[in-house]
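Undergrad: predicted model, plus sequence, below.
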Amino acid sequence: MSAERPVRAPGRWAVLAALAVLAVVMSSPFLIVTLNAFKSPAEYSSGGPLSLPKGLYLDGIIDFWNRVDFGEKLWNSLLISGAVAIGAVVLSVLNAYALGIGRVRGRLWILVLFLVANTLPQESLVYPLYYLSKEVGLYDSKLAVILIFTVIQAAFGTYLLSSVLGQFPREILEAASIDGAGKWRALSRIVVPISRPTLSVLLIFFFIWTWNEFFLPLIFLISNDNQTVPVALGVLQGEKMMDATMSSASALLGIVPAVAFFLIFQRTLTRGVTVGAIK
């Protein structure tokens, strides 16, 4: 006898259909940008934004790349986002290890402080950060932006990891202590490896969040050589120096690196969300 195929409930098909429609709606802006990036201005004028290009028109992408020196802007964004992601994860682990496992005095109030820090709008931070960076000579430098976003991202990471490490099995740490492992060794050999899925998720999100930041880099990176990709796009758009196809080309070049980074680490992100922080 042949095995009977499982019958899917109508509710499951409705959920799948809704998810498919949602995926099409969410991906349609990216598809439209991609289509228009490879059109000539004449094709865009005659056919509109939804028409298919007759060929690969690359002049818009090449002109935009040369006009803003996109390779330099790409390197600036990669450097800042990568440094912030790594630094914020390291700082979050150290803070959360002290708060979640070390149980320092005033732990609850410290966590409340980190929570409040996450709710502050960036506009309220501009003047004090601008003044401090001017005083220490870091204004208009990539290091200033790296330090600022490392602290901002670490505030969220500390709050999240503190609750996670607060549930860490004490028996494992006690056994390590009996074997002669100190606090630093327990952190590096036990806590970090077990918490690696959560740390990987934080690393990916910190990178993408920092990559997309616009407001603070616009304030602190005024030199053309230090600008990031979002700032370069915004400045050029504000000068009204681009037609519709070049604008689409610039948007495509700005999106592709972040999408590529997400796709490369998609399995890591999925595993981290699914497995959780501690088994």
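TA: Great, that's in hand.

Undergrad: okay, CA-based contacts and neighbour counts for the rest of this
TA: Fine.

Undergrad: report the buried residues of stretch 136-145.
TA: 139-142, 144-145 (16 or more other CA atoms under 10 Å).

Undergrad: can you put those in JSON lines and add distance to residue 193 and secondary structure?
TA: Listed next are those as JSON lines, based on distance: CA to CA, whole Å; DSSP: H, G, I helix; E, B strand; the rest coil:
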{"residue": "139", "distance to residue 193": "37", "secondary structure": "coil"}
{"residue": "140", "distance to residue 193": "37", "secondary structure": "coil"}
{"residue": "141", "distance to residue 193": "34", "secondary structure": "coil"}
{"residue": "142", "distance to residue 193": "31", "secondary structure": "helix"}
{"residue": "144", "distance to residue 193": "31", "secondary structure": "helix"}
{"residue": "145", "distance to residue 193": "29", "secondary structure": "helix"}
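
Undergrad: dump these into CSV; add distance to residue 23 as well.
TA: Listed next are these as CSV, based on distance: CA to CA, whole Å:
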residue, distance to residue 23
139, 42
140, 40
141, 39
142, 36
144, 38
145, 34
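
Undergrad: quick one, strands of the stretch 51-200 of the chain?
TA: Defined through DSSP state E, counting those that start in this stretch, the strands belonging to the stretch 51-200 of the chain form an empty list.

Undergrad: all helices of it, in order?
TA: Counting by DSSP state H, counting those that start in this stretch, the stretch 51-200 of the chain has helices at residues 59-68, 70-96, 107-119, 126-136, 142-165, 170-178, 183-186, 192-194, 196-211.

Undergrad: alright, now check it against this:
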Amino acid sequence: MTVTLTKSTSAAKPASRTGKAPKRHRRRGPSAYVVLVALIALAGVMLIPFGVVLLNAFKTPQEYTDHGPLSAPGGLHLEGIQDFWDRVNFGRVLFNSALISGSVAVLAVLLSILNAYALGIGRIKGRMWVLAVLLLANTLPQESLVYPLYFMAKKVGLYDTRLSVIIVYTVIQSAFGTYLLSSVLSTFPRPLLEAARIDGANRWQVLWRVVVPVVRPTLSILLVFFFIWTWNEFLIPLVFLISQDNQTVSVALGVLQGQRMMDATMSSAAALLGLVPTVLFFLVFQRTLSRGLTAGAIK
């Protein structure tokens, strides 16, 4: 009996050491499936306009006239896409949008982290007033900024240049980025900063080797959003970029529509060409965006 009890006790030890309870699978209630079905339905409703554009982009004008916008195309007709591409020199327009949006995204994130480092960690004098001004700048409509910016661009010789739009949107986007990052950095753990300073790190080293790696998920989110927001902007590029060589995708679409030079199928082809780059950009950085959104608070 003694031997048997010893064996059973020794056999039970590994289980007690681990201390892990058997995994229990939670059963999802009916409410979870209702929410899932509602989200799928909502996604389907949001994709309806994209589906209509996709259908009409590959139709001929005659098919659109005879069967309406909701009918399937009789074949893969690329005439509308080809005509729009040649008419606006879409390759050049696409390059302009990518250059402006990419430059603004990178520069705005860089300027935001520098400003937020001074406001959130440096705690400069008048910090609350600066944040209030930045918050006010985010609420101003762009229509109120067009004329002063137009006048200044004329004075310094930057009118009808891509650099002028890059500068304007870098400042506009960085105002939001500074306001967001300063609130994040205001809760940054002080022991990390003190440990870095004890090790001999200066302010720049603390910023790039301690602060930036911790807030990298937030910076990645801002980078994606700044790119997409700038890509979709219309008013300021329309006023500042009057020559066709400097126009962006949104401006080219608006100008051609205003001149009534496109039928329904070409308009759908133009909308498709303008939408595809942002969708591809979002898909490429989807994992980065999801990691940034699901990242917890500063550890």
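TA: Done, it's in. In this text, all values refer to a predicted model and were calculated from it rather than measured experimentally.

Undergrad: TM-score of the superposition?
TA: After superposition, the two chains reach a TM-score of 0.97 (TM-score structural alignment, normalised by the length of structure 1), with 277 aligned residues with a CA RMSD of 1.2 Å.

Undergrad: quick one on the thing from earlier: so which of the helices of the stretch 51-200 of structure 1 is nearest residue 13 of structure 1?
TA: Taking CA to CA, helix 196-211 is the member of the helices of the stretch 51-200 of structure 1 nearest to residue 13 of structure 1, at 30.2 Å.

Undergrad: mean deviation of the closest one from structure 2?
TA: Helix 196-211 of structure 1 differs from its equivalent in structure 2 by a mean of 0.2 Å after superposition (mean CA distance after the TM-score superposition for structure 1).

Undergrad: starting at the chain centroid, how far to that helix?
TA: Centre-to-centre, helix 196-211 of structure 1 and its host chain are 6 Å apart (CA atoms, centre = their mean, to the nearest Å).

Undergrad: show me what that helix is packed against.
TA: helix 70-96, helix 142-165, helix 244-264, helix 266-275 (3 or more CA pairs under 8 Å, 6 or more residues apart in numbering; DSSP states H and E).

Undergrad: which bit of structure 2 covers the next helix or strand after that helix?
TA: Using DSSP states H and E, the helix or strand that follows helix 196-211 of structure 1 towards the C-terminus is helix 215-220. Aligning helix 215-220 of structure 1 against structure 2 (TM-score structural alignment) gives residues 235-240.

Undergrad: and that stretch, how far from structure 1 on average?
TA: Counting by mean CA distance after the TM-score superposition for structure 1, stretch 235-240 of structure 2 comes out at 0.4 Å.

Undergrad: ok, the counterpart of residue 105 of structure 2 in structure 1 - how many residues close by?
TA: Structural correspondence for residue 105 of structure 2 with respect to structure 1 (TM-score structural alignment): residue 85. When counting by other CA atoms under 10 Å, one arrives at 25 neighbours for residue 85 of structure 1.

Undergrad: with residue 175 of structure 1 instead?
TA: Count around residue 175 of structure 1 with other CA under 10 Å applied: 11.

Undergrad: what's around residue 156 of structure 1, how many residues?
TA: Residue 156 of structure 1: 21 neighbours (other CA under 10 Å).

Undergrad: contact partners for the residue lying closest to it once chain neighbours are set aside?
TA: For residue 156 of structure 1, ignoring the flanking residues on the chain, the nearest one in space by CA to CA, 6 or more residues apart in numbering is residue 118 at 6.2 Å. When the contact criterion is CA atoms under 8 Å, 6 or more residues apart in numbering, the partners of residue 118 of structure 1 are 152, 155-156.

Undergrad: again, but for residue 70 of structure 2
TA: 52, 55-56.

Undergrad: now the contacts of residue 118 of structure 1 in JSON lines, with distance to residue 203 of structure 1?
TA: Below are those laid out as JSON lines (distance: CA to CA, whole Å):
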{"residue": "152", "distance to residue 203 of structure 1": "14"}
{"residue": "155", "distance to residue 203 of structure 1": "14"}
{"residue": "156", "distance to residue 203 of structure 1": "12"}
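
Undergrad: now the end-to-end length of stretch 208-216 of structure 1.
TA: 15 Å (CA to CA, to the nearest Å).

Undergrad: picking that back up, closest to residue 190 of structure 1 out of the helices and strands packed on helix 196-211 of structure 1?
TA: helix 142-165 (11.7 Å).

Undergrad: could you give me the buried positions within that closest one?
TA: Quick answer for helix 142-165 of structure 1 (16+ other CA under 10 Å): 142, 144-146, 148-162, 164-165.

Undergrad: residue 62 of structure 1 corresponds to which position in structure 2?
TA: Aligned partner of residue 62 of structure 1 by TM-score structural alignment: residue 82.

Undergrad: what of residue 105 of structure 1?
TA: Match for residue 105 of structure 1 (TM-score structural alignment): residue 125.

Undergrad: do residue 255 of structure 1 as well
TA: Aligned partner of residue 255 of structure 1 by TM-score structural alignment: residue 275.

Undergrad: tell me how far its match lies from residue 299 of structure 2.
TA: 38 Å.

Undergrad: look at these two and report which has more neighbours.
TA: residue 275 (16 against 8).

Undergrad: rewinding a little: what about the match of residue 105 of structure 1, how many neighbours?
TA: 9.
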